[in-house]
Structures are given as structure tokens and as C-alpha cells.
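Asker: sequence first, predicted coordinates after that:
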Amino acid sequence: MRRTFAASLGAVVALAGFAAYMPAGQASTAAASSAPRARVHLVKPGHSIQKAVNKARAGDVIQLMAGRYDGGVLVRKRLTIQGAGNKTVLSPGKKDHCAKADQRGMGICVVGRAKHPVKDVTVKKLSVRGFKETGVFGYYTDKLTVEYVLAMKNGEYGIAEYRSTRGKFAHNRVVHSGEHAGLYIGDIANAHGTVVTGNHASGNAMGLLVRHARNVKVWDNTFVGNCTGIALVDDGQKGGQGNTAIWKNEISKNNRKCKAHAPVPALHGTGILLFGGDHNSIQKNVVKKNRGKLPYSGGIVLNRGVPPQNRPAEHNVVKGNHVRGNKPYDLVDESGSKTNRFHANRCKSSKPRGLC
């Protein structure tokens, strides 16, 4: 399930809409015990991760050595998949097991069902590279943890979760994720505090996209050299987007040029971009030198949501940010609402005047 947005541009920003579409020998080493305990399944380079996953009991650890492995790994039980760092590399192989769950093109896919999420899966200390869709993908998950993962040159997203709660994306590096976002959270009325912290995203269309989701926490990340640093998007669906806290992030020089292609609009030179959304908090971030010539280029930019609802961005707080050197403005409020609060931001230019 991939979700992103489209826009048409006139004298001012006119969003055309948001589109939703589907993305397209190991050894077991465990001490005997009378009580069940986690077993460790050691998988050597070139051997099948999927066989180890199928063999494992809930709670087991799949330990990968440094080397290359086939991706397309489908997980439907509580497990930890752990590598030896960036030299443990998953790349596309001969068989895509994620296709069994209608999630083709993923490196590792964790797939549950409505009202029956897959719980407590951890993916850490490995690389996912060159997948057509997403490096690490969660769908109907609870407490999916992805940490110390290098997601590089994947076609849609680096790391993403849909319809999932209490996720944790921490200390990952997401680079060149193709047409969409390095990190993505979406399609959840209440994410129950999904955490995005300590990540570095560069070379993506968007560093982080939060779309049609609420209750997400984003802090201490670096978004640099993308087309847009962070995008919060109300795509017009019931429930909207909101209640997301963004604080103490560095968001700078997101000046790449991404051409429009369905369903994504052109993106260029924006630090933090809100298309609609309500009750979001943007505080104590460093947002600098994001420079572009699009109607929604600039430092921190608030716009209406998408047609036909065109819901305003309202009741958002923009406070205590260091917003300097952004073009055409440091702060922009074209939200369609007078309920947003701009307070104590260090900036030099705004539209309308007086926000700094």
C-alpha cells in the first residue's frame, strides 16, 4: 500500500489530490531448557532468511552474518531479524516471498491483518538496498521496531508502516529512496505514539511523510538534501492528519528538485510542509537554507489540505524554531485559518508579514 499526493499549481498552490495505491542451510543454536526461551537461528551469507523465519518460533532471533542475502522476506510472527551492521546486505533475489501477502518488491515485509496485527517485530543492524518498492515495510503491525538500518536506493520508500501502531524508527539512515519518502507513516487514525528519532534522511523526495495519521512523535532527526524535509498531509480522508509533534530536528538545504509525476507534485526547497492538518506541534527545530521557487517552497509552510475538502491547516503551533536563510520566506501561513499560533521563532521573513 503506497500513499502519496498530487498537486496542480496556479498563481497559488492548488492541490489536485492525493492518490492511494497498492505497491505493487542455517543452524539453530539454542540451549535446551524446560521453559520456552528465545532461540537464535544463525544464517550464513547466501542462505535463506525465509527458511529461518518459517522455522522459528515466536520470540526467536534470526542472526545474520556480514554478507549478501536475498530479500523479499515475509514475517508474520514475533521475531527479531538482526544483522552485523551495514555489511549485512539484503537485495532482490530470485524469489519474492512478500508476493504471497500481495506486497511485492519489499526487502522485509511484516504483514498482519485488520484487528490482528503482527506484534513486536524488530529489524536492526542491516542494509536493504535496491528493492523496487520499500526496504522495510509494515502493514497492520504493533510495536514494529526498525533501528540501525541503512535503506538505500529503494524505489518508493526506505522504511514505511501503514495501519500500524506504536512503531519505532530509530537511528536509521535512509538514502535515495526514489520517487517518494525516506520514512513514511500513514493510514492510521491513532498511531499511539509511533516514534521517529535519531534518523538521517538525505537524497529523497521527502525525508519524512506523515499522511492521514495522528499521534506521531518526531525528534532529533536530520533531514538534509531532500526535495522536502518533512511533509504532514491531510489527503481529504475522514479523520484527517494531526496531533503530531515535531521538535529538535535539523532540517536544512532540502533543495533537490523533484519533478511532478503522478501522484506526486513537484517538490523543491521546503523544510517543513503542512498540507492541511490540525493540532500539530512544531517546536525548537533548526530549519535553514531551504530554498526553492515553488509556491510552497520555504522554511515552515502551512497550506490547505487537498480538494475537494480543502480543509484548512488549523490549531497548529509553530514555536521557538530557528528558521533562517530560507527562500522565498522563512515562515508561510496560507493555511486558510486564523487558529494557528506562531510564537518566539527566530526568523527574518514571513508571508504574511508579522509572523517572525
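Answerer: Nice, I can see it. Numbering: from 1, shown residues only.

Asker: make it CA atoms for all contacts and neighbour counts henceforth
Answerer: Will do.

Asker: A170: what's it in contact with?
Answerer: The contact partners of A170, by Cα atoms under 8 Å, 6 or more residues apart in numbering, come to 145-148, 195-199.

Asker: apart from its neighbours in sequence, what residue is nearest H343?
Answerer: Taking Cα to Cα, 6 or more residues apart in numbering, and ignoring the residues beside it in sequence, H343 has K319 as its nearest neighbour in space, at 4.8 Å.

Asker: test my guess that the one you found contacts C347.
Answerer: No - the pair K319 and C347 fails to qualify as a contact (Cα atoms under 8 Å) at a distance of 11.2 Å.

Asker: tell me how many other residues crowd R341.
Answerer: The number of residues packed around R341, counting by other Cα atoms under 10 Å, is 13.

Asker: sorry, back to before: who has more neighbours, K319 and C347?
Answerer: A side-by-side neighbour count of K319 and C347, using other Cα under 10 Å, places C347 first with 21 against 18.

Asker: the more buried one contacts R324, doesn't it?
Answerer: Yes - between C347 and R324 there is a contact under Cα under 8 Å: 5.3 Å.

Asker: shared neighbours of those two, which are they?
Answerer: The contact sets of C347 and R324 overlap at D330 (Cα under 8 Å, 6+ apart).

Asker: returning to what we had before: contact partners for the residue nearest to H343?
Answerer: Going by Cα under 8 Å, 6+ apart, K319 touches 281-284, 341-345.

Asker: and what of K132?
Answerer: Residues in contact with K132, defined by Cα under 8 Å, 6+ apart, are 105-106, 154-156.

Asker: may I have the secondary structure class of K51?
Answerer: Using DSSP: H, G, I helix; E, B strand; the rest coil as the criterion, the local structure at K51 reads helix.

Asker: how close does it get to Y21?
Answerer: Using Cα to Cα, to the nearest Å, one obtains 30 Å as the distance from K51 to Y21.

Asker: please compare the first structure with the one that follows:
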Amino acid sequence: MAIHVVPTDFLTVQDAINFASPGDSIQLLDGTFDGFVVPNNKPRLKIFGEGIGESIIAGAPLGSFGIIVLADRTSIQGLTVQGFALGGVQINSDSNILKDIESVLNMGINTEGFELNGQNNLCIRCTSRQNDFGMTINSGEHNFIYQCIMQNNEFGFFSVSNNNKLISSEIKENNSFGIILLAFTTLFGSSSLRNGAIGIFVIFNNNTIIENIVWDNDTGIQLFFFGENVIDSNIVRKNDINGGIFVSAITMDNVIRFNKLKLNEPFDLISANINNIFDGNRCESSNPPGLCI
């Protein structure tokens, strides 16, 4: 295994990748570099920069993603990715690690700061700002997002596929929805703050939402369709259009328990379907009455 330094050994990251053998490391010094692709015949590469704002991926190939990963078990860390028309970082493989990466100002139509299309990928301390979507998980399962920030995007976090986890992350000040979940996703210890629409929008079923802070959105948590979700021990305050937790008429068999709600308008808890379990929620108002303790 060898270490290849850009721009000392190779002028571009892509040249270093093309020369490297599987398992090699590529170091980016301070500077601005073109985008790159990790092809599927180069697994186990480690690509690392000097840090956010120091090693910057910006520029050609125009009209593409800044980084595309096709190989499994790639590790990328310590970079800023910015200004690409299709998106910042696209992962189309499995078991990769993204750490300490900022993806910013990728502002085409439906552009993502981070787009995950594989499984068993790990994102640690990644930041997405001023993109269309902060982060989407479009396909693949068992992706783990930890201590990430999605801020000032149009949409914050969107999990389309199942069995993913968003843990200890901040989704805040996005223009529209903060967090959108389809099914079988775990959301734990995170915050959804001051987003322009719904803080946490649960579309389908079997999601687990525990010990999160949902504050100052238009609507706090909304359960929309199907059911069997668990909403447990969240703090939900100052959401001011459709209440703190809103349960629609077409979702049932949800468990909504031990949440703390306050100062939500028009009610802390709203349920249009009685076929749900409400237990131990500390709140000041509900519709229908009687859902609070």
C-alpha cells in the first residue's frame, strides 16, 4: 500500500486515483481541486484532505457531482465540496465512510449535498448547507448518519429507503421540510429546529422517533399514512401551524408516549384518528381533549 500526494505526486485527484492500487491512500494538501470519481475497480482507497475549508473540491467536471464513489469500502475525510450543478457527494456503493466533509452551494435542480444509494455507509460529522436537499438516502439499507448538520437547504434530510438511522444530528433552518421519513427509519437524539414547514414528516410506517428536539417549525411532528410508528420521549415546542404532534385521519396503530409538548398552536397534540395509543404525554392542550396528562 502506498500514499499518493496531490498536487505533489499528481496534479489532480483523479490522476492519483487512476494510478492507485486498491487499498492505497491519497492525501490532498491545501488547495482547490477538480471533482473525481472512485471507480468500482479501486476498492478500499482512503482519500483525505487537510480539513474543511482547506482542501476544496470545486470545478470540473462541470455539470456533474463533485465526488462520485462506485467502489466499496472507500474512506473520504477532511474536505469541502462546493459549487456543483448535480450535487456534492454521491455514494453508489457499500460500506463506505464519510467523515468531516462539508458539501455546500450545490444549487442545481434537485441537487443533494450528500446522496446515498448503497448500504452500510457511515457519515460522521458531515455538514450540508445551501443545497436543494441536504442529504437523501435514495436506496440501500443500514446507513448510519451520526453528528451531521443539514442547515439552510431547501429540504434537510430525506430517507426514501428502509432501515437507516439518523443519530445525534442537527437539521435546522431549512426553507421547507426538516426531516422526511418513509418507513423503518430510526431517528434518535437529533434536533429539527426552525424549518419552514414540518419539522419531522413521517409518511409511512414503522419508524422509531425517540428523544429528539422539535422546535419552532410550522408543524412539529406529522404522521401521515399507514402507521405503527413509535413517537417516544421527544421535546416538541413552539410549532405554530398544525400543532406539536399531528396525527392524520389515515394513520393508525401508532404509539405516541411520554413526549413533552408546550406552546404549540393551535394544540400540542392533534389526532384525527382515535385508533392510536397516547400514553404519558405531558402537554397543555389537545384535540380531541384528554390526550395530555
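Answerer: Now that the structure is in, tell me what you want to look at. Nothing here was measured: the structure is a model prediction, and the numbers come from that model.

Asker: picking that back up, looking at the contacts of K132 of structure 1, spot the one nearest A7 of structure 1.
Answerer: A7 of structure 1 lies nearest to E156 out of those, by Cα to Cα, at 18.3 Å.

Asker: before we move on, back to that, what do we get in structure 2 for the residue nearest to H343 of structure 1?
Answerer: Matched to structure 2 by TM-score structural alignment, K319 of structure 1 sits across from R257.

Asker: what's the answer for K124 of structure 1, then?
Answerer: Using TM-score structural alignment, the equivalent of K124 of structure 1 in structure 2 is K99.

Asker: against L28 of structure 2, how distant is that match?
Answerer: Applying Cα to Cα, one obtains 15 Å for the distance of K99 of structure 2 from L28 of structure 2.

Asker: can I assume N234 of structure 2 is in contact with T208?
Answerer: No - with contact defined as Cα under 8 Å, N234 of structure 2 does not reach T208; the gap is 11.2 Å.

Asker: more crowded one of these two?
Answerer: Comparing N234 of structure 2 with T208 by other Cα under 10 Å, the one with more neighbours is N234, at 24 against 19.

Asker: show me what contacts the more buried one?
Answerer: Contacts of N234 of structure 2 were listed using Cα under 8 Å, 6+ apart, and they are 209-214, 258-260.

Asker: any chance of those in CSV, with neighbour count too?
Answerer: Shown next, in CSV, are the contacts of N234 of structure 2 (neighbours: other Cα atoms under 10 Å):
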residue, neighbour count
I209, 23
I210, 21
E211, 19
N212, 23
I213, 20
V214, 30
F258, 21
N259, 22
K260, 21
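
Asker: could you dump these to TSV with secondary structure and distance to P7 of structure 2?
Answerer: Rendered in TSV, the data for the contacts of N234 of structure 2 read as follows (DSSP: H, G, I helix; E, B strand; the rest coil; distance: Cα to Cα, whole Å):
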residue	secondary structure	distance to P7 of structure 2
I209	strand	45
I210	strand	46
E211	coil	45
N212	coil	43
I213	strand	44
V214	strand	45
F258	coil	55
N259	coil	53
K260	strand	53
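
Asker: now for these, which pair is the farthest apart?
Answerer: Of all pairs drawn from these, the widest gap by Cα to Cα lies between V214 and F258 and measures 14.4 Å.

Asker: residue contacts, the aligned partner of R68 of structure 1 in structure 2?
Answerer: In structure 2, the residue paired with R68 of structure 1 is I56, using TM-score structural alignment. With contacts defined as Cα under 8 Å, 6+ apart, I56 of structure 2 is in contact with 30-33, 79-82.

Asker: name the element I56 of structure 2 belongs to?
Answerer: Mapping I56 of structure 2 onto the secondary structure by DSSP states H and E places it in strand 55-57.

Asker: so who does whichever residue in structure 2 pairs up with A344 of structure 1 touch?
Answerer: A344 of structure 1 is assigned G280 in structure 2 as its aligned equivalent, the criterion being TM-score structural alignment. With contacts defined as Cα under 8 Å, 6+ apart, G280 of structure 2 is in contact with 257-259, 292-293.

Asker: which among these gets closest to Q147 of structure 2?
Answerer: The shortest gap between Q147 of structure 2 and any of those belongs to N259, at 22.6 Å (Cα to Cα).

Asker: would you confirm that that closest one contacts V236?
Answerer: Yes - here N259 of structure 2 reaches V236: they are 7.4 Å apart, a contact under Cα under 8 Å.

Asker: okay, now the match of K124 of structure 1: neighbour count?
Answerer: K99 of structure 2 is surrounded by 20 other residues when neighbours are defined as other Cα under 10 Å.

Asker: same check on the one 3 residues further on?
Answerer: E102 of structure 2 is surrounded by 27 other residues when neighbours are defined as other Cα under 10 Å.

Asker: if I look at it, how far off is I179 of structure 2?
Answerer: E102 of structure 2 sits 19 Å away from I179 of structure 2 when distances are taken as Cα to Cα.
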